[in-house]
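Participant: missing the sequence, but the structure's below:
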């Protein structure tokens, strides 16, 4: 089932916002260093992966037609979701800080790469609903293009891969709210 969540639909428990942000329900900003995600093979399908972050656990899988069990989003689904959700969250934060009459945001992300050697292409389509001026709409579009995940994808990244011994594998997962820090920085840049 596809469902679009609006900003009015809140999770059951929101952490307190740090005083410096002025935003109710924001994730506390703490720590430095890398965030860590722990991944391991799932038990039920050849492509199923169990993912644990510092705050949640979920399954990644391939669709049934591609040899998976369809138990979760595919890796490219997650990448597109990261790009779209970051844009949406950053626009909402920006509008909330400015007390703009933004009613609803909808983002759709399409991803295409015909071959492994091809350059990836993402299309981010954004619907902004509310009694906003053209200047406010433009500012929201600009901040969406400064969101942390957009910048990560657009700039490219350095990826290092290491082979570990059996004794070196840690099951720890660490979240440090670096995404929230990045969104706050994107909002202040505008």
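Facilitator: Arrived safely, thanks for sending. The model shown is predicted, which means the values in this text are computed figures rather than measured ones.

Participant: Please make it C-alpha for all contacts and neighbour counts, starting now.
Facilitator: Will do.

Participant: Would you map the helices across the protein?
Facilitator: Across the chain, reading from the start of the chain, the helices by DSSP state H fall at 75-97, 134-144, 148-155, 178-188.

Participant: can you list contacts of the longest one?
Facilitator: This points to helix 75-97. Contacts of helix 75-97 with the rest of the structure, by C-alpha atoms under 8 Å, 6 or more residues apart in numbering, involve 7, 22-23, 60-61, 101-102, 105-111, 122, 124, 140-141, 143-145, 147-150, 183-184, 186-187.

Participant: gap between residue 117 and residue 87?
Facilitator: Note on residue 117: its distance to residue 87, by C-alpha to C-alpha, to the nearest Å, is 27 Å.

Participant: okay, these two: which has more neighbours?
Facilitator: For residue 117 versus residue 87, the count of surrounding residues by other C-alpha atoms under 10 Å is larger for residue 87: 29 against 7.

Participant: hang on, the earlier thing: from the contacts of helix 75-97, which would you call buried?
Facilitator: In terms of neighbour count (16 or more other C-alpha atoms under 10 Å), the buried residues within those are 60-61, 102, 105-107, 109, 122, 124, 140-141, 143-145, 147-150, 183-184, 186-187.

Participant: Take this one as well and set it beside the first:
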């Protein structure tokens, strides 16, 4: 572990993903108290029973953006009625750099200065920063017969709050 690698702490969020045995690609994802299916479209050999992994990355970016913008607007008591985020993932090849096109729709009686500030805050949402910086992935082989389960933590919420702090801007 390098000196820049944070240790796993009490707020770490573990996600458990396991095959269901239905179809070639269908897996069940356990996140916090939720369970949902991830799959590939029928056209690609899946059952089409859930979003694919790239959809999940786009969903993470869009949902983190909406949540972070909402949190900031509430703190400022700004008249934000609704946030909608549309994300399109683009990739040429496995070696090409991915692009996420994000369109943010802010509804409500916001002035131009408030709208601009909320876009600045969106650029600091934790998932945006993760994608922008890149991430290290450490992989280990689990010992046989050891059950692993999802952990419930608050890491993402802590990072959204940090993104909204004025001192970062």
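Facilitator: Everything's here; your move. Here the structure is a predicted model, which is why all the values come from computation and not from measurement.

Participant: mind listing what's buried in stretch 94-108 of the second structure?
Facilitator: Along stretch 94-108 of the second structure, these residues count as buried under the neighbour rule (16+ other C-alpha under 10 Å): 100, 104, 106.

Participant: The last one matches what in the first structure?
Facilitator: For residue 106 of the second structure, the aligned residue in the first structure is residue 128 (criterion: TM-score structural alignment).

Participant: If you drop the residues flanking it in sequence, what lies closest to its match?
Facilitator: residue 105 (5.0 Å; C-alpha to C-alpha, 6 or more residues apart in numbering).

Participant: Would you mind finding the match for that neighbour in the second structure?
Facilitator: Following TM-score structural alignment, the counterpart assigned to residue 105 of the first structure within the second structure is residue 83.

Participant: That match contacts residue 106, doesn't it?
Facilitator: Yes: applying C-alpha atoms under 8 Å, one finds residue 83 of the second structure in contact with residue 106, separated by 5.0 Å.

Participant: the strands in the first structure, which residues?
Facilitator: For the first structure, the strands defined by DSSP state E occupy 38-41, 49-52, 57-60, 102-112, 121-130.

Participant: Could you tell me how many residues sit around residue 136 of the first structure?
Facilitator: Applying other C-alpha under 10 Å, we find 15 other residues in the vicinity of residue 136 of the first structure.

Participant: Need the nearest residue in space to the counterpart of residue 171 of the first structure in the second structure, chain neighbours excluded.
Facilitator: Under the alignment (TM-score structural alignment), residue 171 of the first structure pairs with residue 148 in the second structure. What sits nearest to residue 148 of the second structure in space, not counting adjacent residues and going by C-alpha to C-alpha, 6+ apart, is residue 16, at 7.3 Å.

Participant: Roughly how far does the aligned residue in the first structure for that neighbour sit from residue 126 of the first structure?
Facilitator: Using TM-score structural alignment as the criterion, the counterpart of residue 16 of the second structure in the first structure is residue 38. Shown here: residue 38 of the first structure relative to residue 126 of the first structure, a distance of 32 Å by C-alpha to C-alpha.

Participant: now swap in residue 174 of the first structure and tell me
Facilitator: Taking C-alpha to C-alpha as the criterion, residue 174 of the first structure is separated from residue 126 of the first structure by 31 Å.

Participant: Arrange the strands of the first structure in TSV, one row each, with distance to residue 159 of the first structure as further columns.
Facilitator: Written out in TSV, the entries for the strands of the first structure read as follows (distance: least, C-alpha to C-alpha, whole Å):
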stretch	distance to residue 159 of the first structure
strand 38-41	16
strand 49-52	19
strand 57-60	21
strand 102-112	21
strand 121-130	19
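
Participant: Quick one, which of these gets closest to residue 160 of the first structure.
Facilitator: Among those, strand 38-41 comes nearest to residue 160 of the first structure, with 16.0 Å by C-alpha to C-alpha.

Participant: elements contacting the closest one?
Facilitator: Using 3 or more C-alpha pairs under 8 Å, 6 or more residues apart in numbering; DSSP states H and E as the contact criterion, the neighbours of strand 38-41 of the first structure among helices and strands are strand 49-52.
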